[in-house]
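A.B. asks: Okay, structure incoming, though there's no sequence with it:
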């Protein structure tokens, strides 16, 4: 495994040609916030995909088991509040806007509001930190479509994906340290550390540096922790697509470690900036049953 650059020395971490901006735009996936939202939300997410109706209903039932509420919108609001506080503390007077791909507030509506507010140029942060079609290019397409369809739309510049940015690495490292602190000291060193990310169809993963970026981020976190051993697993594999997906699956890794008698496992969903329903279902429900 190639050792990645230290997060505070990589020459690619900072854009030193940034423009002046008059707003920040947070772009996210979006999620339902009640039972009546679930099916319309899933219709947005699955538009263009040939998923059989029984599979869609099965997904909907899993959402409904949690009251039809995904945690992603609430966490995005918390992130925006923290961002506004940080901007204010540093004397940066920029309004923060929020637009989603799949649920309210929708990105086109937000851009229209920005135009009405007189915003001319904004910097966009997408809550997806690794490069793939769904996690990066699709958001660029969404931003292009939303601005292209709006007369006098503000110019939007998208921040690069931040998988190896020191701020991201530091935040994940702190969370992992907190998790290990819950394990008795004498059992921390032999504990298994598993990073997880959303799986992708192999055909899609081959066209993007997605897996390499996840491995680099995980290696940087472990370098900061002083741990040499770690594993990578994937969640949210979808057999309905009819082709192989990235493996190993987190369920298989946990089952194998349980058979080996491993008593302590720290699972880190490094592929996600915000929790959403798939993280809750895959890790807090399904993986917890196996563990």
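C.D. replies: All right, it came through fine. None of the values given here were measured: they were computed from a predicted structure.
A.B. asks: For the rest of this, base every contact and every neighbour count on C-alpha atoms.
C.D. replies: Fine.
A.B. asks: Which residue ranges of the stretch 51-200 of the chain form helices?
C.D. replies: Along the stretch 51-200 of the chain, counting by DSSP state H, counting those that start in this stretch, helices occupy 53-64, 72-89, 107-116, 138-148, 166-181, 185-188.
A.B. asks: so which of those comes closest to residue 160?
C.D. replies: When the helices of the stretch 51-200 of the chain are compared by C-alpha to C-alpha, helix 138-148 sits nearest residue 160, at 10.8 Å.
A.B. asks: also this one, for the comparison:
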């Protein structure tokens, strides 16, 4: 079913852009989750290491510039807006501006490749909340599908892996261990939108990228867990796994942060600082693959997703050995599974 759009909204997580914004931002992110102040203070130090500026907003603005340039290349006109869940520009303000501009129906690209609650359903809730805040006249907002198996995403990560491996000493490249990492989540949340949907999608995408780079053997691990230690999260943790690799004699590791589409704080701190320091102490040479960030190919991917819905095209996918895990259950393909659709709806009823 084709559906026309008169705007595109890039919807993201958000991040502080100055030291005075760090704690208010973290309080927004963790509101209602019972995170102790000392934990927030620890995380705040990560941001303050970079003068309180998260890279994420700047990367998203650069990506929007690439989208606009790609639209010009395609001879198309489509206004592009930017909104965040947790920090300015907030989605509520952006949707209000879209309403004032007369936007009637917009495609929404969320900067998460995944299904599951945090990667999909929570963005659905953001959309519902923003439309409710604006009230009558708010545009229809259609969230685009997950894109973990899109050919351009696979190609961007495959190229990044090859480039990372090429930075290793030549004598170690052939034996370098390929390790994919993604943000861990609590086990109690893993089945919220379907049985281990997020975990299965991460493993699926890792397999596609490994195949594209010629790796038959690789590891999938998790990073950036938080909260009380007694609460179980997806494992193994990347730091623990690195220690295991060192104990087995591994001398070089290429880390691909497949779970992230930009080099934001949990990449540049958790991997480029903490993991790199650990690797140095263990005698492992570590190379980290880049994320898509603001590549022109990423802009092309986003507009491909718009075209799929606008023109009723078949989704562009790299087909792996296993069935594609989830998504495409609703008429317009905006939900990943029926469970995800249900998960997104309590917010609508609470407005």
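C.D. replies: In hand now; what should we look at? Here the structure is a predicted model, which means the values were calculated and not measured.
A.B. asks: Tell me which of the helices of the stretch 51-200 of the first structure is the most buried.
C.D. replies: helix 107-116 (a mean of 19; mean count of other C-alpha atoms under 10 Å).
A.B. asks: That one maps to which residues in the second structure?
C.D. replies: Aligning helix 107-116 of the first structure against the second structure (TM-score structural alignment) gives residues 91-100.
A.B. asks: mean deviation of that stretch from the first structure?
C.D. replies: Mean deviation of stretch 91-100 of the second structure relative to the first structure after superposition (mean C-alpha distance after the TM-score superposition for the first structure): 0.6 Å.
A.B. asks: Which residues outside that stretch are in contact with it?
C.D. replies: 11, 81-85, 126-127, 129-131, 133-134, 137-139 (C-alpha atoms under 8 Å, 6 or more residues apart in numbering).
A.B. asks: now, which of those sits nearest residue 180 of the second structure?
C.D. replies: Nearest to residue 180 of the second structure among the contacts of stretch 91-100 of the second structure, with distances taken as C-alpha to C-alpha, is residue 11, at 24.9 Å.
A.B. asks: which element is the aligned partner of that closest one in the first structure on?
C.D. replies: Under the alignment (TM-score structural alignment), residue 11 of the second structure pairs with residue 27 of the first structure. In the assignment (DSSP states H and E), residue 27 of the first structure maps to strand 23-28.
A.B. asks: Now the element after that strand, going C-ward?
C.D. replies: helix 38-45.
A.B. asks: Where does that next one end up in the second structure?
C.D. replies: Residue span in the second structure matched to helix 38-45 of the first structure, by TM-score structural alignment: 22-29.
A.B. asks: buried residues in that stretch?
C.D. replies: Under the neighbour-count criterion of 16 or more other C-alpha atoms under 10 Å, stretch 22-29 of the second structure has 22-23, 25-26, 29 buried.
A.B. asks: Residue 253 of the second structure corresponds to which position in the first structure?
C.D. replies: Checking TM-score structural alignment: residue 253 of the second structure goes with residue 265.
A.B. asks: what kind of secondary structure is residue 207 of the first structure in?
C.D. replies: coil (DSSP: H, G, I helix; E, B strand; the rest coil).
A.B. asks: How many residues are close by it?
C.D. replies: 11 (other C-alpha atoms under 10 Å).
A.B. asks: I'd assumed residue 149 was in contact with residue 114 of the second structure.
C.D. replies: No. Residue 114 of the second structure is beyond contact range of residue 149, at 9.7 Å (criterion: C-alpha atoms under 8 Å).
A.B. asks: Now which residue in the second structure aligns to residue 203 of the first structure?
C.D. replies: Using TM-score structural alignment, residue 203 of the first structure sits opposite residue 188 in the second structure.
A.B. asks: Go through the helices of the stretch 51-200 of the first structure and name the closest to residue 289 of the first structure.
C.D. replies: helix 53-64 (15.5 Å).
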